[in-house]
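Novice: Predicted model, plus sequence, below.
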Amino acid sequence: MAPIRRLWLILPVLLVVLISGCQNAYGYINARWISEINLVYDSYEGDGAAASVTKHFTDGAIIKTVADAMNTSKRIPGVLDFDADFSMELLYGDGYKEEYILGLGQTEGNKGLLLSAEDTEKGYSISAENADKLRRLIFSRGNAAAARSEADGAAVETQGPVTLSRNDLFPVTGNKEFLNLQLLQGSYHENWSTASPLAGRSWSGQFRLALTNEAGEALGTFALSRHFPEELSFGDLFQIQFADYNGDGNPDFTIGQYGSGNGSLYKLFTLKANHTIEELPVEGADSGLFISSPDRYSVKLERIDGGFRASHYDNSVGKQIETAYRWNGTAFQRVAP
């Protein structure tokens, strides 16, 4: 057999690192936004000939297990020289695609190495425990039951309300009231072993907005989760940012969720004087307004006359794209920047 440098014979390779187009060199993989994972495996026969085998994974439990392993990887210093046996592609629900390199040996107990297809000189190791989970999934034909078993115990179920964001409205409305973002039912997860920007705490499940007075008495509630297509997840405590974008005198605000390595998807809401909250429609952004910002969960938009301006990084053209919107009485309509 011709000598072939197989990384998995020396240091088995596992998954790659998400590299954001314009932001962090290491990004966060959000399993909720991935619709499919494709793996192309080049297996070598005794005569040195290669045979390609493609595996497709769409089960949510498997995708979550893969994402967790990626998010808990750690940077390896130095420049790498390796051969890998997998190429990997993550497909997101909005059509966005990320490409990676994956080498994976079948021998358990070894650490893994993660690489981005865009920068193969930088590597990230995966713990042997997480590497073994992925080996079992991939080489057992992606059994969904196995994936769910591997994910057991990763999160603690919680009953709310648990307040993630408490916002004093006195500087905004002049009233001694508070707007709180609360988890009603869901799970809490914490992981301190990763270098990911979203390392640490994570809350997922059903959320609401609750308006209270100084004594904590409820003035109104709003079922926030009903306004998002996927289950909500927040990786940190944060403050909601307010401004009046449609000029009606009521404070407006954004709530965002991870979209891709280049930004988040934000919904726009307004708080009325009668203690009710409504979503403000944005033309062409039913799933959310895609914005590149370090403020992942609530961003203050740039105000313009009768509306706002937002921007995002577009990988296809390699630059920031600005979009302006003005209120037409019923919705924010896109206009020339």
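Specialist: Perfect, I can see it now.

Novice: going forward, measure contacts and count neighbours with C-alpha atoms only.
Specialist: Fine.

Novice: any idea how far residue 233 is from residue 206?
Specialist: With distances taken as C-alpha to C-alpha, to the nearest Å, residue 206 is found 9 Å from residue 233.

Novice: cool, residue 134 as well?
Specialist: Using C-alpha to C-alpha, one obtains 24 Å as the distance from residue 134 to residue 233.

Novice: what's the answer for residue 330, then?
Specialist: According to C-alpha to C-alpha, residue 330 stands 29 Å off from residue 233.

Novice: And for residue 290?
Specialist: Separation of residue 290 from residue 233 (C-alpha to C-alpha): 17 Å.

Novice: again, but for residue 145
Specialist: Relative to residue 233, and taking C-alpha to C-alpha, residue 145 is found at 24 Å.

Novice: now swap in residue 213 and tell me
Specialist: Using C-alpha to C-alpha, we find residue 213 at a distance of 26 Å from residue 233.

Novice: Counting neighbours, go ahead and name the busier of the two.
Specialist: residue 233 (23 against 16; other C-alpha atoms under 10 Å).

Novice: Put this next to the previous one:
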Amino acid sequence: MKRLLLILPVLLAVLLSGCQNAFGYINARWISEVSMTYKNMQGRQETAPFESRQFTDSEFIRTLASAMNTSKRISGDLDYDANFNFTLLYGDGYKEDYILSLTEQEGYTALLLPAEHSSNGYTVSVKNADKLRKLIFGDGSIPAVQTEAAEASVDTQGPVTVSRNELSPVTGQNEFLNLQLLKGSYREDWSSSSPLAGRSWSGQFRLELTDEQGKILNTFGLSQAFPEELRFGDLFQLQFADYNGDGNPDFTIGQYGSGNASLFKLFTLHPDHSISELQIKGAASGLLISTPDRYSVKLERTDGGFRTSYYDNSAGKQIETAYRWNGSAFEEAAP
């Protein structure tokens, strides 16, 4: 059926909004697999690439994430044929389902829709659609010059300070707690319209505690808490509060978790200058929280603990969870 090829140009001409996509930022680093199924729509003259396939290749995942991050919302009613369903599987087990309409013929845009809200359509540019169809219908390769451009970055040997925090308002001491990149890369991407476009630092990070003269008092390697390579897309400030009532300042550090939320780990600073992670039962991979503060958030305090909240796409509602300190760890509190 060819009507999609006729409809999309009209929709793009008169209905295309200038808004960013509504998925949030799709971080390819956090996706472990893309599961895709194909259904040949009646009237389409194209070769079936597969019935179902699991993509774990980083090149495919990066290309798909880039196409999603740069997609644009189409306003109004849609009339389309969908020939691909796919699921993004994240490392923590979280899944997101989407619908893709992509013809085999080069030079046409593609149509992308969230499975839960299939009336909301997003157009994928011809450039990105051609990259996808080459991987899906073609030989699976992308010209080397494009790969090099996507991977362009500057290797760094730290320390490079991404977050510098004065502790005198928190502890009364003239000290600083810094989050630093020790080894990794710095890159810039101004071509994407995603919320995380721009500068980013990725690699091995540590927390460093210093006095006002810069003397190092202690350090804490964040690889102890985060098994995956860390990425920060902006300079930011740590948010401090005492959540377990021991008088010591606690703080969160977050990473991308899904299109709707970030995953946060909780840490504490002790009087002897040591730093440790506060354990949270049932949330070993982190606290899933919907918040615009991607890298550090101040939690909602409750009696003996805190409360978190995130939006669940599958349930279509906000999910709240309360945690209480039991003397050695936080655990879920009864509603």
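Specialist: Thanks, I have it. Only a predicted model underlies this, so the values are computations on that prediction, with no experimental measurement involved.

Novice: Superposed, how do the two chains score by TM?
Specialist: Laid over one another, the chains give 0.84 as their TM-score (TM-score structural alignment, normalised by the length of the second structure), with 321 aligned residues with a C-alpha RMSD of 2.9 Å.

Novice: Might you report the residue contacts of the residue positioned nearest the centre of the second structure?
Specialist: The second structure has residue 256 as the residue nearest its centroid, 3.5 Å off, counting by C-alpha atoms, centre = their mean. When the contact criterion is C-alpha atoms under 8 Å, 6 or more residues apart in numbering, the partners of residue 256 of the second structure are 27, 30, 262, 263, 294.

Novice: Residue 202 of the first structure now?
Specialist: Residue 202 of the first structure is in contact with 188, 189, 190, 233, 234, 235, 236, counting by C-alpha under 8 Å, 6+ apart.

Novice: now with 10 Å?
Specialist: Shown here is residue 202 of the first structure, whose contacts under the criterion C-alpha atoms under 10 Å, 6 or more residues apart in numbering are 155, 187, 188, 189, 190, 191, 233, 234, 235, 236, 237.

Novice: same thing with residue 311 of the second structure?
Specialist: Applying C-alpha under 10 Å, 6+ apart to residue 311 of the second structure gives the contacts 259, 260, 261, 288, 289, 290, 291, 317, 318, 319, 320.

Novice: Give the aligned equivalent of it in the first structure.
Specialist: The equivalent of residue 311 of the second structure in the first structure is residue 313 (alignment by TM-score structural alignment).

Novice: now do residue 245 of the second structure
Specialist: The criterion is TM-score structural alignment: under it, residue 245 of the second structure has residue 247 as its aligned partner in the first structure.

Novice: ok, back up a step: tell me how far the match of residue 311 of the second structure lies from residue 300 of the first structure.
Specialist: 17 Å.

Novice: Next: residue 333 of the first structure.
Specialist: When C-alpha to C-alpha is applied, the distance between residue 333 of the first structure and residue 300 of the first structure equals 18 Å.

Novice: name the element the match of residue 311 of the second structure belongs to?
Specialist: Element membership of residue 313 of the first structure [criterion: DSSP states H and E] is strand 307-314.

Novice: helices or strands next to the helix or strand following that strand in the packing?
Specialist: Proceeding C-terminally, strand 307-314 of the first structure gives way to strand 319-327 as the next helix or strand, assigned by DSSP H and E. Under the contact criterion of 3 or more C-alpha pairs under 10 Å, 6 or more residues apart in numbering; DSSP states H and E, strand 319-327 of the first structure touches strand 289-291, strand 302-304, strand 307-314, strand 332-335.
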